[in-house]
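>>> here's my sequence, what's the structure:
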Amino acid sequence: MNIRFLFILTCICSIFWNAKAQNCNALYIINAQNGNVYDISSLNGNLPAATTNMSSSARSNLAMGPNPANTSQTVFTSSNISANSPVYVSNSSTGTNLPLGVGGLTANPISGSSTAGYVYGISDNKSLIKASPAPAANLGTITGDTIWSGGTVASDSFFDSNGRMYTVVTQGSARYIYRIDLSTLQAAQVVQLSGNLPSTFQGLAFYNGNIYAVEGFSTTILLASSFGARIYEINPNTGVSTLKTSYTLNTLLGPFSNADDLDLASCQSFTPSAAPTCNELFGINSNQGITYKINFDSAGNITGTTSVADGTPATHGNMSYGPIAGNLSQNQFVSSPNGSLGRIWVGVATSANTTYQQQSTSTTWGSPLGIGTDPSTGLVYGINNKALTRWSGSGAATTLGNVTGDANWTNGRSLNDIAVDNGGNLYLIISVTDTNNWLYRINPSTLTATPVTQMSGTVPDLTTSNGNGLAYLGNYFYYSRINGNGTDLWKLDAMTGVSSFVGNIAGTSTNRRDFGDLGSCATVTNVPGNFTFDCSAPSGGIVGAQLFANGNTQNSVLRIPISGAINGLAEFTLSGNGITTSPSPYVAFISQGASYVDIPFTYDGSGSAGNLTISITSPRATGSCSITIVIKDSVCYEDPALVANQTYPVKHGITSLGRAGANNGNWPMLRNSAYTVLESKTKGFVITRNSNPEGTIAIPVVGMIVFDTDENAGKGCLKIYTGSATGEGWKCFTTQTCP
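Have a look, this model is predicted:
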């Protein structure tokens, strides 16, 4: 073949490969174990062939976006996570290093922006780091509200169409999406997350209308560990998260470490709406038919109100806000008459201000005094004292019946407004006397009410007939009482029961702010959860790293089976030799209907190998729980006594004996506990022989095996590469011990 033609063909193929490798309409994941980058846009759990492989010097963080030097090109930018890690673009060093450690990178994808293609990350101390173009720089500290200041930032971020970054902040068991203005270095809360969430956000990206997050996990069977990634899909409108899929990335001998880094990348951007969001609180003024947003500053003080919807009749005192049933990516206001049968009005929140539209003549409600929208389904519930109704989004509302409960519920007066959590539970305040007030949780399926907490602190006289409202925002239930032309507002911490006065929203006779009802679709999380231990279920046990009795401190995750789970927080105390949690008790969020909860814990490596029983207690649980886990010996082989009843049939093999299959000797299935087996009577298996793997293998991969012919005085030894960190490297297997 003509050499010039071959060169041109090679260049064309290279251009085509690069264009394919960097597709803005794709979602990528990078695995730091081997540097492979995969296109997982299909999100089907089947890992495709690697798109490219990153240098070991820059394979923990990944970003994709325009090349700042030529924004018509799309490039990968990568680095490792520690301070002074080199930054690579298109797998080549840029000659600049990160000034601080960064757990994730993201590129500004906005074409035409002065910073198009600039790559940023956020350090643990909340500094904004510019990684590319060179030189890398610390741009300053990002400031925000108390949750931002006291929380922990996630390991990655993504951009919106206005050039602002978004990341996740964790405070206790609650997680929030925050928006960062790069020009002012100010962070603002956007929405609280709920549902099935990762315990650790190792990567974030926006792709095809959703936010995606990733966390790594590992499993160990005998000598082999497999490392995988769970991908979570988050609705940016409601903050509801679901486990989308998972991938098995690679395997090696021995346990994986906590340094198994992952990152997501896409150069699609989130387009925020000017319309009201779930992270806001609203009140309706029935006298003038206007719905207002109640504005707060970063300290939680009321700063005023903003009109967001109008057009309802003056007789409409009920209002709720949340997703549309059948279209959870779009929110709407719902209004109806207060205490009398009448038509339902709807205002779809597509802009900063909307107009309520009257529904059909058949769309009526059965006399509620307060309504609330379920953020997970869009169903709207109404309450009038103890009578419950529900509207599905079309036709007339349905009467569900009277809610029953204990003596306080029966004897108390309803506040007559509803907040709804993502699990479909309803919340209502009951006043028995002026000094005996309770927050109740209602199961709309069984029509039963159970107490959540007794209210203390600053509580108004709730036994009067003053107009009132109830809604959830942030970590509090907000409730209101009409005060002349204005409204007084309180907030309730359901975990402690403490109520406190927020302030007065003033109004005049011609510009009223007398809010008879409140609304919000923020996720209810700061409430006590309930569940029953189900620790005999086979799913219980370690789902994190395998533990070894080697005297070293190790981290893992304990999966605790549960049943009858009701949305909320629960405290867990783990007791066992060498077992601790931080903090203790550990507080976890329990999703509605969850079948398990995962609790991260630390093992100090003490004691001997064998079975270790962990006792688990929780004040939110029914029943008791103990789970037995296996502590392995410090050597790298399995104690036969611990796996006598465990078999793992082999599904792959190579044989020279001309047999395979269930009807032909059941081979290789009759062999157990391996990924593949070889079979021959006249042949042996020889692995790669190398006299100097340290000098001849330029880019070793953790788990790589060779036979070093020069070791052991020329007798050789089997070597395994364990990593590049201090104390790691190529290690001989000469005794039954870990390399």
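
>>> going forward, measure contacts between C-alpha atoms and count neighbours the same way
Will do.

>>> tell me the secondary structure at Cys626.
In this structure residue 626 is Ser, not Cys. With DSSP: H, G, I helix; E, B strand; the rest coil as the basis, Ser626 sits in strand.

>>> how many residues are close by it?
Neighbours of Ser626 under the rule other Cα atoms under 10 Å: 20.

>>> and for Ile284?
Ile284, neighbours per other Cα under 10 Å, totals 30.

>>> my read is that it contacts Tyr292, right?
Yes: in this structure, Ile284 is within contact of Tyr292 by Cα atoms under 8 Å, at 6.3 Å.

>>> structure for this one too, so we can compare:
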Amino acid sequence: MNITKLFTSIVACFLCFFAAAQQDGKLYLSLASRGAVYDITGLPSTFPTTSVFSQTTANHISNLGIGYKPAPSTDTNLYFVHSNTTNNSAVYYSGTASGSTLPTGIGGIAVNNAPGSYFGYVYGFATGSKNLYRIHPSAPSQAVTGDADWTDGAIFGTDTFFDVDNNIYTFIQRSGNTYLYKINLTSRVASKALTLSGDIPSAIQGMAYLNGYVYLSTLNNTNDAGNVEIRRFKMTDGIVTLERTYSGLGYLNIDLGTVPYYKPCEKQEVIFTEDFGQTTVRQPSPYMVHGVGHFTFADYLAIPPSQYNTQLANVVGYIENGYYAVVAPKRIQDGHSIFNYGFSIWGTDANGDTFNDHTGNADGAAMIINAGEIYAPIYKRKSTVDVIPGNYYKVSYYAYERYDGASINVQMMSGSGNTVLGQKMMELTGNGDRTWKKYEVVFRVPPTCTTGDLKYYVSLVNGRKGSTNNDYAIDDIVFEDLGCSYYENDSVLLNCNPTAEPIAVTDYKYNQPSGPVTINVLENDKLHNGAPATPGNVIFRFFGIKDVMGQYDNPQNTDPYYTVPGEGTWRYNRATSFVTFTPLSTFTGNPTPVTYTILDKTLALNGSNQGDEFYPGSESNIAQIIITYQTACYNEVVNVSPGIPTKHGITLLNRAGSENDNWPMVRTSGFTVVESNNKGFVPTRMTKLEIEGDGGSTPSKITHPQEGMMIYDTTDKCLKIYDGTKWSCFSTPSCP
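This next block holds a predicted model:
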């Protein structure tokens, strides 16, 4: 743009496809002195050495915009839109002439990428004029009306940007004041949006909007070096501050550009808080994920008298490795006098721990955790409201570190609770000083997150395994909506639209002989894209926990296994994907089914360097592994009289006859006979919901089932028979 103009913005819609160089969330600076465009996102201290776009004719980069082509074009690519500043200068889309030219000398153009009838139109202002120029597609200039400050003031710079409501913005100066005006494209009436204050520059040669800030560029010819100053202000307060100065860039036209357009945002404030209430008696948390391989509630009241003064009493009573409780910290050992075994980690004796909850309330509760060697959630809660696309969300909590070395992985998960959309590992920095410290993570929901279950989960996961120095408490968890104008760079961008989640399908092995049973557990499982799951592209987890081995994780690279007391051991072979159940010699009956999940390694989170234990990709639903042993009797059939010849049959073997010793008559006492040596009989196949309904709004598709009717259930993977009252899997033979 011309060096006398105010400011530039290149804005684009949130829902876009990008050309090679142009990207969402980036701040670009164009230099006519070099004929090039540079990415200065985050305002690095050193100016970039490599450009992202360039032109042989350098002054063709004087004006810069980023946007789409207008209708009737169906091109979905995003382009740098650029030109010189003089009258009749050609306008280009990433180096290709658009067919339009500037109607007059214009220093600053912008593309309206907001949805609506003006989508893709290129606009600009001319120095000394308050007329609005539509540059492409070309149209006559239009006068803009406004209040006294607009009418009597002077255009301060000629750059512009748009908002979601199809308003175009520019600056007016009058009586020592600088105002930001917005102009309705339909009525062409200007109204004040903001009054600027602070370090307002004497001139502006570029402007762009990004993440709640308006960025301004000013070119100073100090010692003929061409120093570029970058300032910015928030759309919420208008206070201008100088952020960065780049030296030696040449004294020719400059401009700024970004993709996002301004969108005044909604804000939901605090969505939920968790202060754990007040309790002097240990309580479980409804947001702790319980079950095998997860943390166990340290409920000493459940220990029978026969177990007093035992190791179990010590582990539970003192909240040892793998246990937790919600209780007032000073009251951890209340009711614990019946135990007298071992040493207390959280006790109030030798260690002198007498801390309160975070707020100092003596009876206020916190969650007390002895993490041990379990990688598992310590708090997982679903939002009660949809997240808003484009907004920022903060998860904060207080932690009290008993010893140095603990860490917590903060995650945002999909509405199903299976897929990690974004995460950040946070090492607790208390260094064992035994004080409450605050930790927080900010997540950004991309504007494209508009489909699916938008009630996301917040999950805090133990981030370190260790039998020592892994004891901490948490309190005052807050999940809040910051709106769409969060001003810090350190936020985690969510990957909120995974194509799909992987699918784990329950596995069955029925009527097995005694002894070990092996099943190919991944044989019927799928990746997110429908491709087969293999040992190389998924991570297998018993109970959804990494390498579970009873309470603790296995050593690295050891096949995960789990022993069910009194029954036997389940073991997963990493190389083959086979799960083997080996029963104890004293065990009879069928083993209790185990559950598992798979993680799709092809959906690894970008930038995650925490290893597979931190959920690198999308996690599947929970599936079961079910094994039954033979329990049927196999008595010889007793025929008390000759059978009656079967009169009807279907054969693929070409051997039907007409005599009683021919087929199908030799298959006696049947209604019909079906025969083949390379084909199977396929009964009717239906889903469980189609067969049985849900007992509510979805009835069974079989309106009048008859006793003895048989159907293959594609959900439960079994042949089902109707006994007159219910459908049951016909899979376990038994004696009459």
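
>>> after superposition, what is the TM-score?
Here the superposed chains carry a TM-score of 0.35, computed using TM-score structural alignment, normalised by the length of structure 2; 362 aligned residues with a Cα RMSD of 6.6 Å.

>>> so what's in contact with Ile284 and Tyr292 of structure 1 at the same time?
Residues touching both Ile284 of structure 1 and Tyr292 (Cα atoms under 8 Å, 6 or more residues apart in numbering): none.

>>> the helix or strand encompassing Val706 of structure 1 packs against which elements?
Assigned by DSSP states H and E, Val706 of structure 1 falls within strand 705-708. If contacts are counted by 3 or more Cα pairs under 8 Å, 6 or more residues apart in numbering; DSSP states H and E, strand 705-708 of structure 1 sits against strand 689-690, strand 717-721.

>>> would you mind telling me which of the ones you listed is nearest Gly216 of structure 1?
Smallest distance to Gly216 of structure 1 across those (Cα to Cα): 21.3 Å, for strand 717-721.

>>> C-terminal to that closest one, what's the next element?
The helix or strand immediately downstream of strand 717-721 of structure 1 is strand 730-733, counting by DSSP H and E.

>>> which elements pack onto that next one?
For strand 730-733 of structure 1, the helices and strands in contact under the criterion 3+ Cα pairs under 8 Å, 6+ apart are strand 717-721.

>>> helices or strands next to the strand it packs on in the packing?
strand 705-708, strand 730-733.

>>> for Ser132 of structure 1, find the nearest of the ones you listed.
Nearest to Ser132 of structure 1 among these is strand 730-733; the distance by Cα to Cα comes to 34.0 Å.

>>> so which bits of that closest one are buried?
For strand 730-733 of structure 1, a neighbour-count test (16 or more other Cα atoms under 10 Å) marks Trp730, Lys731, Cys732 as buried.

>>> now the closest residue to the first one other than its chain neighbours: how far from Leu253 of structure 1?
So that's Trp730 of structure 1. Spatial nearest neighbour of Trp730 of structure 1, chain neighbours left out: Tyr721 (4.4 Å); criterion: Cα to Cα, 6 or more residues apart in numbering. As judged by Cα to Cα, to the nearest Å, Tyr721 of structure 1 and Leu253 of structure 1 stand 10 Å apart.

>>> same deal with Thr306 of structure 1?
Thr306 of structure 1 is 61 Å from Leu253 of structure 1, where distance means Cα to Cα.

>>> now Thr373 of structure 1
51 Å.

>>> the two: which is more packed in?
Taking neighbours as other Cα under 10 Å, Thr373 of structure 1 and Leu253 compare with Thr373 leading, 33 against 22.

>>> could you check how far the more buried one is from Arg689 of structure 1?
Distance of Thr373 of structure 1 to Arg689 of structure 1, given as Cα to Cα: 67 Å.

>>> again with Thr617 of structure 1
For Thr617 of structure 1, the distance to Arg689 of structure 1 - Cα to Cα - is 54 Å.

>>> same deal with Lys719 of structure 1?
Distance from Lys719 of structure 1 to Arg689 of structure 1, counting by Cα to Cα: 10 Å.

>>> just Arg390 of structure 1 next, same as before
73 Å.

>>> ok, those two, which is more surrounded?
Arg390 (22 against 16).

>>> what helix or strand is that one on?
Secondary structure assignment for Arg390 of structure 1, by DSSP H and E: strand 387-391.

>>> next helix or strand past that strand?
That would be, after strand 387-391 of structure 1 and using DSSP H and E, strand 398-402.

>>> now that next one and strand 387-391, what's the angle there?
Orientation check (axes from the mean of the first three to the mean of the last three Cα atoms, to 10 degrees): strand 398-402 of structure 1 against strand 387-391 gives 160 degrees.

>>> helices or strands up against strand 398-402 of structure 1?
Here strand 398-402 of structure 1 touches strand 387-391, going by 3+ Cα pairs under 8 Å, 6+ apart.

>>> which strands and helices sit next to the strand it packs on?
Judged by 3+ Cα pairs under 8 Å, 6+ apart, strand 387-391 of structure 1 is in contact with strand 380-384, strand 398-402.
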